[in-house]
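> Okay, structure incoming, though there's no sequence with it:
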């Protein structure tokens, strides 16, 4: 909660304003779940420095520490290698990866949303065709 408040307080900054999924949606500069954190900021040294300041402040206040070996950075397409290197150096995060899935959802959707979520549709359809339909029929028979 403390980290979230610190990040929200920086949402007015042009470097940490976050991203918007639609014109009418709010901007999001972080997503937190259990011990995982996703931070969204501009890929430049000022953005990385601002993130560092927030994280340092949080660590000082909470006593928690960041495991930089388990941390990684993911860049949008088109970010030059020089900027990537600069941001990773400022953040002290050597890894440049993003898992294929995060919390069971695809992390890099791209422009083909139907392809990215096809597995959900297929999985749901297989459950409707198979086991769930049979279970529903068995339950219905018990009531009749």
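That came through fine. Just so it is clear, the structure is predicted and the values come from calculations on it, not from any experiment.

> rest of the way, CA atoms for contacts and neighbours
OK.

> Distance-wise, check the most centrally placed residue in the chain relative to residue 77.
Taking C-alpha atoms, centre = their mean, the centroid of the chain lies closest to residue 38, which sits 4.4 Å from it. Distance, residue 38 to residue 77, by C-alpha to C-alpha, to the nearest Å: 18 Å.

> List the residues that contact the nearest residue to residue 21 once chain neighbours are set aside.
Closest residue to residue 21 apart from its sequence neighbours, by C-alpha to C-alpha, 6 or more residues apart in numbering: residue 27 at 7.8 Å. Listed by C-alpha atoms under 8 Å, 6 or more residues apart in numbering, the contact set of residue 27 reads 17, 18, 19, 20, 21.

> dropping in the other structure now:
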């Protein structure tokens, strides 16, 4: 239901990573993907009888995405928009190539 991303040409598509009670979801910056994520979170909450805390949830997008689109996507999912996660789960979430 969501596009996900590939780390390299031959790698599998990654749509999510689950760590205990922390979840990372990956998709393209489209309205349909964000609507799918919202529906999936609703189904997830009902199936596990848990509430998703949207006040603690954030949306991080590529710097190449237009600000207007970023705000629209954050509103669809119902989360705050952040520029960048420096570290998530003690791992660097946005990496640059270092030689």
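Looks like it came in fine. This one's a predicted model, so the numbers in the text were calculated from it and none came from an experiment.

> Superpose the two chains and report the TM-score.
For these two chains in superposition, a TM-score of 0.89 is obtained (TM-score structural alignment, normalised by the length of the second structure); 99 aligned residues with a C-alpha RMSD of 1.4 Å.

> returning to that earlier point: any idea how far the residue nearest to residue 21 of the first structure lies from residue 79 of the first structure?
21 Å.

> Which residue of the second structure is paired with residue 64 of the first structure in the alignment?
Matched to the second structure by TM-score structural alignment, residue 64 of the first structure sits across from residue 50.

> What is the lengthiest helix in the first structure packed up against?
Determined from DSSP state H, the single longest helix within the first structure is helix 45-62. When contacts are defined as 3 or more C-alpha pairs under 8 Å, 6 or more residues apart in numbering; DSSP states H and E, helix 45-62 of the first structure packs onto helix 2-9, helix 81-91.

> One more pass at 6 Å, please.
Using 3 or more C-alpha pairs under 6 Å, 6 or more residues apart in numbering; DSSP states H and E as the contact test, no helix or strand touches helix 45-62 of the first structure.

> Please spell out which residues along it are buried.
Buried residues in helix 45-62 of the first structure, counting neighbours by 16 or more other C-alpha atoms under 10 Å, are found at 45, 46, 47, 48, 50, 51, 55, 58.

> residues near the counterpart of residue 77 of the second structure in the first structure, how many?
If you follow residue 77 of the second structure across to the first structure using TM-score structural alignment, you land on residue 91. By the criterion of other C-alpha atoms under 10 Å, residue 91 of the first structure has 21 neighbours.

> Roughly how far does residue 91 of the first structure sit from residue 43 of the first structure?
Residue 91 of the first structure sits 11 Å away from residue 43 of the first structure, going by C-alpha to C-alpha.
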